[in-house]
Structure formats: structure tokens, C-alpha cells
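*Asks:* Generate a structure from the sequence data that follows.
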Amino acid sequence: MADLVKVGDLVKDFTLKDQDGNDVTLSSFRGKKVLLSFHPLAWTPICRDQMKALDDLYDRFAEKGVEPLGLSVDSMFCKKAWADSMGLKNLKILADFWPHGEVAESLGLFREKNGFSERANVLIDEEGKVQWVKVYEIKTLPDFEEVLNIL
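*Replies:* This is a model prediction of the structure:
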């Protein structure tokens, strides 16, 4: 497994499908900040609460020039059904599906023994470098107010 990404590291560019099948490329957000919010698996209660909270706070992040994105190893089709079931309005949830967990792995966040990512937030600055990173206990809901306060 790769080492955990550190503040100042340049994040390798990637393109993943969102829940609607659209390509989302990290470098297309240059000039604004991006929050990568990793959750282990769709259809689980804490992951649901994490993505719903991020969707509810979407406008607050946007006001601070941040594009929040949810990521997990689930397929785009799974993400679509899940997003629809949660009624997500703005949040893009990306499928780090194939190669399985490649983006999570590149950031040192892939749990090889489980086949999914850590629960983590990675804040990326306007130039594509890590500004802040936090890995949470797998059963802990991230505090997005903490992230907003950093901004």
C-alpha cells in the first residue's frame, strides 16, 4: 500500500465516473479547492449519513470556493441507485471502481484486507496539492464543520 498522502503532496490527476455516468477529472477543478470525502461502501448507515451531510452542506462549501466530492469503490450503477435513494441534490459521488480503488490506493487510503477505502477527507488546494488530510475511525462520521473551519 502507498504511504498516506501528506500536506504539500501533489495529488495525481484522475478521471472517475459520477453517479450520472459523467467523467469527473480532478485537474478540471484547478483554481478552486476540492474536498475528496472517502467513504468505505454505499448502502451503509454511516456512509449514507456522511454523503447526505456533505450534500446538505454543499452550498456552504461552494461559498468558500470548494467542490466537495464523495468517493468509494462502488460501481457507477450502484452510486446512481444510492444517490437517487438518498435524494442527493448537488453532490457528485464518484466510482473509484476500476481499477479497483486506484485513487484511494494512490493516496494511501485503500484497505487491502477489506477491499475498500478508509473513511477520510482530503482537502486539495487550487494547484492540486494536499492542504489537509484526516483519516477517521471506520465507524466515525466525519465532522464537516471541522473542515469548514479550516477553510
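*Asks:* Every contact and neighbour count from this point should use C-alpha atoms.
*Replies:* Will do.
*Asks:* Where do the helices of the chain begin and end?
*Replies:* Read by DSSP state H, the chain holds these helices, from start to end of the chain: 45-56, 58-63, 76-86, 102-106, 144-150.
*Asks:* just so I know, which of those helices lies nearest Gly21?
*Replies:* Closest of those to Gly21 is helix 76-86, at 6.6 Å (criterion: CA to CA).
*Asks:* quick one, the closest one and helix 45-56 angle?
*Replies:* With axes from the mean of the first three to the mean of the last three CA atoms, to 10 degrees applied, the angle from helix 76-86 to helix 45-56 works out at 70 degrees.
*Asks:* so how far is helix 76-86 from its chain's centroid?
*Replies:* 15 Å (CA atoms, centre = their mean, to the nearest Å).
*Asks:* Another sequence for comparison is provided below:
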Amino acid sequence: MKIEVGAKIPEINLRDHNDEEITLDKFEGKNVLLSFHPLAWTSVCRNQMQALEDNYKEFEKNNTVPIGISVDPVPSKRAWAENIGLKNLKLASDFWPHGEFASKLGIFIEEKGISGRVNILVNDQGKVLWIKEYDIPELPDINEVLTAVKNN
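*Replies:* You can find the predicted model right below:
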């Protein structure tokens, strides 16, 4: 079953590309955009993460922290963040247990071993405010994402 607006997400306990822990309590008083992308090192995923990075100040203005999430391991996320020039955006690893967080949200694609391409906006209590799922090859419209962030 896929997570829906109004539902509470399961507890987040992931590591980012700097091997720092990511939990919702670290973002008290802020909304969090969980931006799932299938795999690092692919062009659409790169463009998705760079759009978040390029608009980071806009997210901050709207009291929101964007986080990119995929099943890639931390060392791969670190190298990718450096390769694509990320300075602000956190890239979280849902590597082990493989895709566990995406599975709990109902967005893990078992036969491919990846998450779907999904944006989930939650408040600091984990309540889903907005969600949008995309076809794997589709780049999320950053203006649509920013509108959702502004309206929540």
C-alpha cells in the first residue's frame, strides 16, 4: 500500500552522503521534501537533484529542507554529490536494508531493486502534506514542487 496525504510516514533513520544521520527530529519546525530518485549516476536523477540544489534558497525561504533519497550506498552518494557539484542538498542512502524505507512507504519497485521517482512533502511530525509519483524517465517539474512547498 502506498503512503497517502494525511498519513504519517514511518520513522526515518538514514545516512546522508556525509555519513550523517537523518531523522525527522533534526528538522524540528520545518517541512521536509523527500525526493526519491531511482539511482545515482543517471541523467534524469542528476537533473532532479540539481534542480533541488539550484532552488535550495527557495526551499529555505519556505521553511523546507529538501533531501534526495535513493538505494545507492553512502560512498556512491558521496562521490556523486561531489561529481555533480552539490553544496547544500543532502543525499540520503536507503541502501541497507536495501530499499527498506521506500518499501515502508510502498514506493519500492521490487523487481528492479529501486524506489520509484516520488516527491513526498512531510511536516516535522511526519504527516504527509503532498505527494507526487512520476514515471521513472520523467523529470519532476521543479516549479510544481516549489508551488506545493509554498502552499503547505
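*Asks:* hmm, back to that, Thr25 of the first structure is nearest to which of the helices of the first structure?
*Replies:* With distances scored as CA to CA, the stretch of the helices of the first structure nearest to Thr25 of the first structure is helix 102-106 (11.7 Å).
*Asks:* how big is the offset of that closest one relative to the second structure?
*Replies:* For helix 102-106 of the first structure, the mean distance from the matching residues in the second structure following superposition reads 0.7 Å, by mean CA distance after the TM-score superposition for the first structure.
*Asks:* Can you check which part of the second structure that helix sits on?
*Replies:* Using TM-score structural alignment, the residues of the second structure aligned to helix 102-106 of the first structure are 100-104.
*Asks:* closest to Asp13 of the first structure out of the helices of the first structure?
*Replies:* When these are compared for distance to Asp13 of the first structure using CA to CA, the nearest one is helix 102-106, at 9.1 Å.
*Asks:* Please give the centre-to-centre distance between the closest one and its chain.
*Replies:* That offset, for helix 102-106 of the first structure, works out to 11 Å (CA atoms, centre = their mean).
*Asks:* What is the aligned counterpart of Lys132 of the second structure in the first structure?
*Replies:* Lys132 of the second structure is assigned Lys134 in the first structure as its aligned equivalent, the criterion being TM-score structural alignment.
*Asks:* cool, Glu58 of the second structure as well?
*Replies:* In the first structure, the residue equivalent to Glu58 of the second structure is Arg60, according to TM-score structural alignment.
*Asks:* about what we covered before: show me which residues of the match of helix 102-106 of the first structure are buried.
*Replies:* Taking 16 or more other CA atoms under 10 Å as the neighbour-count basis, stretch 100-104 of the second structure is seen to contain the buried residues 101-103.
*Asks:* Closest one of these to Asn119 of the second structure?
*Replies:* When those are ranked by distance to Asn119 of the second structure (CA to CA), Ala102 comes first, at 11.6 Å.
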